[in-house]
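*Asks:* compute the structure for the input listed below.
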Amino acid sequence: MGREGAPPLARRAGVGSATLHRHFRSREALLTEVFIEGVERLAARGRELGATAGGDGLTAWLEELTRYTATTRGLAVSLRPAGAATSGCHGVLADVAAELATVAAGAGRLRPGIAVDDLLALANGIAIQAEGDPELAARLLRIAIAGVEPSP
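*Replies:* Presented below is the predicted three-dimensional model:
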């Protein structure tokens, strides 16, 4: 069977169905890998922002996280039964958020007492509300962030 008869995902990737199945034992395995890769990209981006953006890195990263989550929430929900394969993702993101929050707090860009878990819950809640609309998610996050930054 040529690419014409391949599943849509294989066609879009420019490979045949057999190639796709050789690398991933199931659709769930492929989707899990896509999800984990996205989380790894977010973590790397957070580390980059922590090193280059100073106190503004947290806000920029939370916006990227919220956009990503609003775009991929359905994927995350569908992978929930997989559990073990994606269970470490929250910890990775929480660690990056904690690093960025430390830098932001040191730069006076985060009020004392704001917990990292609260920021992640806020980003997730906004993403749920704005599922499928990353622009709305980013706008809502910017509104919320204006409430967590200290007054001048």
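*Asks:* every contact and neighbour count from this point should use C-alpha atoms.
*Replies:* OK.
*Asks:* scan this protein for its longest helix.
*Replies:* Ranked by number of residues, the top helix in the chain under DSSP state H is helix 27-52.
*Asks:* and this one, please, so the two structures can be compared:
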Amino acid sequence: MDGGMEPGLVSRRPKRADARRNFDALVAAARDTFAEKGAQTSLEDVARRAGVSIATLYRNFPTREDLVEEVHREEVEALCREADVVVELEPWEALVAWLHRFVEYIGTKLAFADALNRSTDGFQAGRRAMRAAGEPLLERAQQAGAARQDVSIDDVLRMISGISTVEYADEGQRQRVLQVALAGLRATPG
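*Replies:* Sure, this is the predicted structure:
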């Protein structure tokens, strides 16, 4: 299984070590700031948290969309790599583990929930990459008789995305709703 990224998701990471450090600091700061305050947070806050000037931020990311897309690209890449890790588990457990990681990704990145539905090349490439990473896990669980045969990876990702973007009373409620959804995905012994 290859959880690697497709050509549509290309990082703008610079080659020089100092420029790469600034770039990485900006992406890390943006990830944390967006998670705390949403994608519309002040870019000055992101630059300050990264310890760089606003000019450095704009040199690396001319638009807010460029920065959001880079953070999203890195998150999608990590999610896709996770598919390669969980494949060592039994088919159903692998699918469930990856879906839990997907919930974590969406749940902690509500700033990107809206972005996942955008039509820009980078976001669309991310959606294709997530599908490509999750589809073999679903197919493997279906072949093992553990997952329903009448669902596609698109069905599953939409279900999980919906679960992840709803407000819950607490984390326990989120987990209960996820368990209900996973029970619905599980094949019933016939």
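*Asks:* circling back to that earlier point, the longest helix of structure 1: which residues count as buried?
*Replies:* Across helix 27-52 of structure 1, burial judged by 16 or more other Cα atoms under 10 Å covers 29, 31-32, 35-36, 38-39, 42-43, 45-47, 49-50.
*Asks:* over to stretch 93-106 of structure 2?
*Replies:* Using 16+ other Cα under 10 Å as the test for burial, stretch 93-106 of structure 2 gives 93, 94, 95, 96, 97, 98, 99, 101, 102, 103, 105, 106.
*Asks:* now do stretch 99-116 of structure 1
*Replies:* By 16+ other Cα under 10 Å, the buried positions in stretch 99-116 of structure 1 come out as 99, 100, 101, 102, 103, 104, 105, 109, 110, 111, 116.
*Asks:* helices of structure 1, start to end?
*Replies:* 8-13, 17-23, 27-52, 57-79, 88-106, 116-129, 134-145.
*Asks:* I'd like the ones you listed laid out as CSV, including distance to residue 151 of structure 1.
*Replies:* Shown next, in CSV, are the helices of structure 1 (distance: least, Cα to Cα, whole Å):
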stretch, distance to residue 151 of structure 1
helix 8-13, 48
helix 17-23, 52
helix 27-52, 22
helix 57-79, 16
helix 88-106, 14
helix 116-129, 18
helix 134-145, 12
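*Asks:* elements contacting the longest helix of structure 1?
*Replies:* When contacts are defined as 3 or more Cα pairs under 8 Å, 6 or more residues apart in numbering; DSSP states H and E, helix 27-52 of structure 1 sits against helix 57-79, helix 88-106.
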